[in-house]
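S.K.: Fold the following.
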Amino acid sequence: MKNSKKKLTSKGYKLIKKIFDILFSMSILVAFLPLFVLIAFLIKLSSRGPIFFLQERIGKNNIPFKCIKFRTMYPEAKDILQNLLIKDEKIKREFEQTHKIKNDPRITTIGRFLRKTSLDELPQFINVLRNEMSVVGPRPIVKDEKKKYGKNFKKVLSIKPGITGLWQVSGRNNLTYKKRVMLDLNYANNYNFIMDIRILIRTFGVILFPLDRGAY
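M.R.: Predicted structure coming up:
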């Protein structure tokens, strides 16, 4: 009886969550349109290349999609990375473990600011409207990260990845990868209205007071 009630409650919240995702994303895209235009101008001014960066991520039920972000790297970022991995063993280990590089030379000046404030992720609200992401959810991972989730992979990807989530408000890249997986699994197993509201409130705090929260 308890399990049936829990499933019914979960099903009801999934509908509420979907409606909220659509309304909230539309509101953000309309309200922040002037900011979008300003960021686009600064990106074009800072370096050659496109305004947006599309990267293949793994979505719900293991279905890949193109995650949209403001471009924060130089166009020749792939070549820069290959040279770094060949020449610097320490950076190579760091990238293999986290898929990130601290003090990354591939990132433009405006890109560092966008990443620090998480403004580079604003275009992901388009992914939400395309039903590829949710406002709150697990991290949208790349294909190479799947093996790091082990047996937890299917559970984490039983729901849509989020623009924000427990990882984003708990230290981001300052966390170990094991901790990241644990946070994603925790959310997938326990997400509910109260949890989502708390994550959203903490997200605004991270954006307004970034400090050293591992956003790079």
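S.K.: From now on I want contacts and neighbour counts done on CA atoms only, so please keep to that.
M.R.: Fine.
S.K.: Could you pull out the helices in this structure for me?
M.R.: Along the chain, the segments classed as helices by DSSP state H run 2-31, 33-46, 77-87, 89-98, 109-117, 124-129, 146-149, 153-156, 177-190, 193-208.
S.K.: Would you mind putting those helices into JSON lines with mean neighbour count and distance to Trp167 alongside?
M.R.: Converted to JSON lines, the helices of the chain look like this (neighbours: other C-alpha atoms under 10 Å; distance: least, C-alpha to C-alpha, whole Å):
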{"stretch": "helix 2-31", "mean neighbour count": "13", "distance to Trp167": "19"}
{"stretch": "helix 33-46", "mean neighbour count": "14", "distance to Trp167": "25"}
{"stretch": "helix 77-87", "mean neighbour count": "13", "distance to Trp167": "25"}
{"stretch": "helix 89-98", "mean neighbour count": "14", "distance to Trp167": "13"}
{"stretch": "helix 109-117", "mean neighbour count": "19", "distance to Trp167": "15"}
{"stretch": "helix 124-129", "mean neighbour count": "22", "distance to Trp167": "17"}
{"stretch": "helix 146-149", "mean neighbour count": "14", "distance to Trp167": "14"}
{"stretch": "helix 153-156", "mean neighbour count": "19", "distance to Trp167": "13"}
{"stretch": "helix 177-190", "mean neighbour count": "17", "distance to Trp167": "6"}
{"stretch": "helix 193-208", "mean neighbour count": "15", "distance to Trp167": "10"}
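S.K.: another one to check against the first:
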Amino acid sequence: MWRMFDVMVAAMILLIVFPFLIVLTLVLYASDPGPVLFRHRRLGHRGRYFQCLKFRTMKVDGDEILGDHLNRNPEALREWNATQKLRCDPRVTAVGAIVRKLSLDEFPQLFNVLAGDMSIVGPRPIVEMEVQRYGDNFEQYCLVRPGLTGVWQTSGRSDTSYEKRVDMDVSYVDRKSLVLDAWLLCKTVPAVLLARGSY
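M.R.: So this is what the prediction gives:
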């Protein structure tokens, strides 16, 4: 039932936005030549790894830039350790910053949905180093596929603490239903348009 919902919604969105994605691909490449797509290993359903797709919004040597920035800035290091995000991220390109603010970088994840790695709605996809932050709740996280959108993405996003994100993911798994998924999908539109809690 949920799988059919995911495939139908993902296919419909792709059909609508495909011409725009072509233009966005060209703009991203022109602004910073290199791979347009970024693949990152994430944990999904039943603890399985998958390659999560995004439009690349960071410089090609982003890992080195981040490491150097954190070594030079103790305050940035504290922020990174607390949230795994930075409000002023030196890796992000000028065009990438706009794309990220509007969540356009996540459109390629629709192909992850079609492949069965993700759902339209679900917990935020996490990396291996985040498992310890979930503690015993990691088993709950693994019960469903991570989502393109979800409770965290429509409820403040980066304005929320990491502990709150975990609570949101666990609460979603406990309450999962098609009605809730449809409601969260509807809430995603104004959350993205208003760029609430994004950076």
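S.K.: Need the TM-score between these chains.
M.R.: TM-score for the superposed pair, counting by TM-score structural alignment, normalised by the length of the second structure: 0.98. Supporting figures: 199 aligned residues with a C-alpha RMSD of 0.9 Å.
S.K.: Redo the helices of the first structure as a markdown table? Include distance to Val135 of the first structure.
M.R.: Output for the helices of the first structure, formatted as a markdown table (distance: least, C-alpha to C-alpha, whole Å):
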| stretch | distance to Val135 of the first structure |
| --- | --- |
| helix 2-31 | 6 |
| helix 33-46 | 18 |
| helix 77-87 | 28 |
| helix 89-98 | 23 |
| helix 109-117 | 17 |
| helix 124-129 | 7 |
| helix 146-149 | 21 |
| helix 153-156 | 16 |
| helix 177-190 | 13 |
| helix 193-208 | 9 |
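S.K.: among the ones you listed, which is nearest Ile163 of the first structure?
M.R.: Distances from Ile163 of the first structure to each of those were compared using C-alpha to C-alpha; the shortest belongs to helix 124-129, at 6.6 Å.
S.K.: still on that earlier bit, mind checking which of the helices of the first structure is nearest Thr164 of the first structure?
M.R.: When those are compared for distance to Thr164 of the first structure using C-alpha to C-alpha, the nearest one is helix 193-208, at 7.0 Å.
S.K.: The closest one against the second structure, how far on average?
M.R.: Superposing on the second structure places helix 193-208 of the first structure at an average distance of 1.2 Å from its equivalents, by mean C-alpha distance after the TM-score superposition for the first structure.
S.K.: chain center to that helix: distance?
M.R.: Counting by C-alpha atoms, centre = their mean, to the nearest Å, helix 193-208 of the first structure is centred 14 Å from the centre of its parent chain.
S.K.: Over which residues of the second structure does it lie when aligned?
M.R.: On the second structure, the counterpart of helix 193-208 of the first structure by TM-score structural alignment is residues 178-193.
S.K.: what sits up against that stretch?
M.R.: For stretch 178-193 of the second structure, contacts defined as C-alpha atoms under 8 Å, 6 or more residues apart in numbering pick out 2, 102-103, 120-121, 149-151, 153-155.
S.K.: again, 10 Å this time
M.R.: Residues outside stretch 178-193 of the second structure that contact it (C-alpha atoms under 10 Å, 6 or more residues apart in numbering): 1-2, 5, 9, 101-104, 119-122, 148-157, 172, 175, 177, 194-198.
S.K.: What's Trp80 of the second structure aligned with over in the first structure?
M.R.: Residue correspondence, TM-score structural alignment: Trp80 of the second structure in this structure matches Phe95 in the first structure.
S.K.: Make sure that match is actually in contact with Leu85.
M.R.: Yes. Contact criterion C-alpha atoms under 10 Å: Phe95 of the first structure and Leu85 qualify, at 8.3 Å.
S.K.: thinking again about what came up before, so which of the helices of the first structure is nearest Lys60 of the first structure?
M.R.: helix 153-156 (8.4 Å).
S.K.: Which stretch of the second structure lines up against the closest one?
M.R.: Across the second structure, the stretch matching helix 153-156 of the first structure (TM-score structural alignment) is residues 138-141.
S.K.: One more: stretch 49-64 of the first structure?
M.R.: Equivalent residues of stretch 49-64 of the first structure are located at 34-49 in the second structure, counting by TM-score structural alignment.
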